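Chemist: Compute the structure for the input listed below.
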Amino acid sequence: MPVRRYALRRLNPYRGVTRVIELAEARAVSTDGANWELQVLTERPVGWGSLNLGRVETLYYRYGVWSAEEGVARYPMHPALERQRLHRAAERLVEALGAAPADEAEERGDRFECWLLDAAEQRPLALIAAVATAEAIPAHVSSRWCAAPGDAESLAGLGHERAEALERAVARRSGTHAWFQRMDDGSGRKVPPPASNQSGFASEGNADCRRRVVGAGATVTLGAKAFPELLLDEAWPDAETAAAVAAYVEWLAPRLLMLPLAQATRVRLERAAAAQADAVAHFFRLYPAVADTRLMNALRVQARLNQSAA
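Modeler: Modelled structure (predicted):
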């Protein structure tokens, strides 16, 4: 298996992206592009009793962490695991991390998106979930859009009251939610959610379910412009909510820059992010492009000065 590189958005509330570098037997994940958790595929027995005799499940084992500055730090390892195999897989993963070009294009990791719809126009209003495959679409999704995590540190610069007011505005305007499969050109094909099952996910072996998700039910297609580029519609009928959304976008700018954006949008967000030099420096490695190199470099220098002063 060749090396795969893709990003998964951390949604509801949107907190940025998780970048993934994946091999056949291992993967590395990072939320800042500098510090990576190494995860290696392994097998373990399933449960107890005669019905489970000889059954195993394959899952990712948390091997350790890696950064270019500090190298590998391994977690304590269970004695029953195949140490040598895990070590070799982790070594190959670290090699892939070290060789990863910074400007290499990433795959679109979560093409299936769940959007709250505007109750009046039935158009995408706010993104609330996204998954990589049709089989991973959950049977149930909360229809409540969240502006930000509830802790005080995360809300710094936005404020609890402003976040709650924005959430209420979205709730008043929204109706149902719907899943869309996004295409390379940005358009989206509406797909029905899978039938409920015990796990809450579509069964990988259920071909009929897969056909319902990606086949006959997918009859509605919306153009790229129907989907808000910044994951929340910025056009609001009342001036007060429109101003609140604009302030929210400005506050979230250092994280929104991790998304693939039109050039004009990236220019606007980079200027908005200038007030948050520390956040820009923290997430800079995850930006897929830069519009104003001079501005971004100046903000990173300012962040280093801030750190030295602290």
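
Chemist: From here on, just use CA atoms for contacts and neighbour counts.
Modeler: Will do.

Chemist: contacting residues for P124?
Modeler: Neighbouring residues of P124 by Cα atoms under 8 Å, 6 or more residues apart in numbering: W115, L116, L117, D118, A226, F227, P228, D233.

Chemist: Could you rerun that using 6 Å?
Modeler: Contacts for P124 (Cα atoms under 6 Å, 6 or more residues apart in numbering) come out as W115, L116, L117, F227.

Chemist: From G33, how far off is the closest residue in space to A34 that isn't next to it in sequence?
Modeler: In space, A34 comes closest to S67 once its chain neighbours are excluded; the distance is 5.9 Å by Cα to Cα, 6 or more residues apart in numbering. S67 is 9 Å from G33, where distance means Cα to Cα, to the nearest Å.

Chemist: Comparing the two, which residue is more hemmed in?
Modeler: When neighbours are counted by other Cα atoms under 10 Å, G33 comes out ahead of the other of S67 and G33, with 19 against 16.

Chemist: which one's the longest strand in the chain?
Modeler: Counting residues, the longest strand in the chain under DSSP state E turns out to be strand 56-67.

Chemist: And the contacts of that one?
Modeler: For strand 56-67, the external contacting residues (Cα under 6 Å, 6+ apart) are 34-46, 72-75.

Chemist: one more to line up against the first:
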Amino acid sequence: MSPYYGIRRLGPYLGVIQVIDVGDACAYSTNGHSWRIRQQTASGRFRWGVPHAAGTGNDPVRITNAPKLVEALERHPPVPFPIRDRYELWLLRQETRKPLALLSTRYRAEEMDAVRDPHWRAFPTTDSGFVSPTLLEREAVSSRQRHPSHRDELENMINMASRPLPAAQWFERRPDGSGIGLNGLRLVKNETGRMLSAEAFPELLVSEDWPDSNMCGLIDDYHNWCAGSLLAHQNLSVATRKRLERAACQRPTGLLAVYPLIPEILDKDAIDIALVSAKLMNAC
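Modeler: Sure thing, here's the model as predicted:
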């Protein structure tokens, strides 16, 4: 089994991380250049070691008591690594019992934990910067003096679609995109072991199937806001990747941070212009 793989960070979504796992030590990177080290102690517990280690260039990697990790870092293949977190935890839509929003992922079956909190979160608690053009347009014609934050409105919409008793289920995704249902929370008869087609799963983070145009617009705005990180996902459709590239170019600093992890670029000229803009913005 290869020690090199990528996983998606969720709960809330924080993009894709690269992993080098040699068993008793691991290295993690969000950009493919700098690595954070985690090593196993004599007691069997893991602790964070050297904050960052260069895995490229002429500087040798210096890590104490982890020769296998040093070798793996010095010889790692180009990023991005294949994404391997095929076990996915989905919040279920109450009406259809189909996947609604992605809550978590795991690389190995034994890492799947019991579902205790099925609440979906769009961003970390301290991140309140999300702005939805759809909601701005609606607010412009509203007589209300105060409106909920766009993050809160997004989270409320998703979580309300799973209530009154939210259910969540682990699925093992197959190479063709289909998934077999595993354990979860508040599952009903025959849901454990069920097989869902690839079309039953949202391609990105949350379902884009909603009865109202404002709802659909809000979900589009959320995915567009996360577009830079979402471009690091693999096996996206061409149409989705094109749309995400256009959105990512509107927020170039976010694109610059994840650019090394993007497996495929469709409009290289547009992306290059956005990257130059991001570098200029960072230099100011």
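
Chemist: re earlier: which one among the contacts of P124 of structure 1 gets closest to I137 of structure 1?
Modeler: Closest approach between the contacts of P124 of structure 1 and I137 of structure 1, by Cα to Cα: W115, at 12.7 Å.

Chemist: Trace that closest one over to structure 2, please.
Modeler: In structure 2, the residue paired with W115 of structure 1 according to TM-score structural alignment is W90.

Chemist: repeat for T133 of structure 1
Modeler: Mapped onto structure 2 by TM-score structural alignment, T133 of structure 1 lines up with R108.

Chemist: repeat for A281 of structure 1
Modeler: Structural alignment (TM-score structural alignment) places A281 of structure 1 against L256 in structure 2.

Chemist: do R144 of structure 1 as well
Modeler: Under the alignment (TM-score structural alignment), R144 of structure 1 pairs with H119 of structure 2.

Chemist: Count the neighbours of that match for me.
Modeler: For H119 of structure 2, the neighbour count with other Cα under 10 Å is 18.

Chemist: how would you label it: helix, strand or coil?
Modeler: Of the three states, H119 of structure 2 takes coil under DSSP: H, G, I helix; E, B strand; the rest coil.

Chemist: contacting residues around the longest helix anywhere in structure 2?
Modeler: Counting residues, the longest helix found in structure 2 (DSSP state H) is helix 268-283. The contact list for helix 268-283 of structure 2, computed with Cα under 6 Å, 6+ apart, reads C249, P252, T253, L256.

Chemist: Give the closest residue to the third one in space, chain neighbours not counted.
Modeler: The spatial neighbour of T253 of structure 2 that comes closest, neighbours along the chain excluded (Cα to Cα, 6+ apart), is A278 at 4.7 Å.

Chemist: What is the aligned counterpart of that neighbour in structure 1?
Modeler: Mapped onto structure 1 by TM-score structural alignment, A278 of structure 2 lines up with A303.

Chemist: Pretty sure R38 is one of the things C26 of structure 2 touches, is it not?
Modeler: Yes: counting by Cα atoms under 6 Å, C26 of structure 2 touches R38, with 5.2 Å between them.

Chemist: where's the longest helix of structure 2 relative to the chain centroid, distance-wise?
Modeler: Centroid separation for helix 268-283 of structure 2 versus its chain: 23 Å, with Cα atoms, centre = their mean, to the nearest Å.

Chemist: next one: stretch 15-31 of structure 1
Modeler: Put simply, stretch 15-31 of structure 1 sits 11 Å off its chain's centre (Cα atoms, centre = their mean).

Chemist: what's the answer for stretch 127-142 of structure 1, then?
Modeler: Distance of stretch 127-142 of structure 1 from its chain centroid, counting by Cα atoms, centre = their mean, is 12 Å.

Chemist: quick one: buried residues of stretch 118-129 of structure 1?
Modeler: D118, A119, R123, P124, L125, A126, L127, I128, A129 (16 or more other Cα atoms under 10 Å).

Chemist: which stretches of the stretch 101-250 of structure 2 form helices?
Modeler: Using DSSP state H, counting those that start in this stretch, the helices of the stretch 101-250 of structure 2 run over 133-140, 150-160, 213-225, 227-230, 238-248.

Chemist: deepest of those helices, which one?
Modeler: Burial of the helices of the stretch 101-250 of structure 2 is given as mean neighbour count (mean count of other Cα atoms under 10 Å); helix 227-230 ranks first at a mean of 26.

Chemist: Where in structure 1 does that one fall?
Modeler: With TM-score structural alignment applied, helix 227-230 of structure 2 matches the range 253-256 in structure 1.

Chemist: Can you show me the strands along the stretch 1-150 of structure 1?
Modeler: Secondary structure of the stretch 1-150 of structure 1 (DSSP state E, counting those that start in this stretch): strands located at 4-10, 16-22, 26-30, 36-45, 56-67, 71-74, 107-108, 112-118, 124-131.

Chemist: can you list contacts of the first one?
Modeler: Strand 4-10 of structure 1 has contacts (Cα under 6 Å, 6+ apart) with G16, V17, T18, R19, V20, I21, E22, E106, E107, G109, D110.

Chemist: I figured the last one hits A132, correct?
Modeler: Yes: when contacts are counted by Cα under 6 Å, D110 of structure 1 is listed as touching A132 (4.0 Å).

Chemist: Can you spell out which helices and strands pack onto the host helix or strand of the match of A281 of structure 1?
Modeler: Element membership of L256 of structure 2, judged by DSSP states H and E, is helix 252-258. On a contact count with 3 or more Cα pairs under 6 Å, 6 or more residues apart in numbering; DSSP states H and E, helix 252-258 of structure 2 meets helix 268-283.

Chemist: tell me the angle the helix it packs on makes with helix 238-248.
Modeler: Compare the direction of helix 268-283 of structure 2 with that of helix 238-248 by axes from the mean of the first three to the mean of the last three Cα atoms, to 10 degrees and you get 30 degrees.
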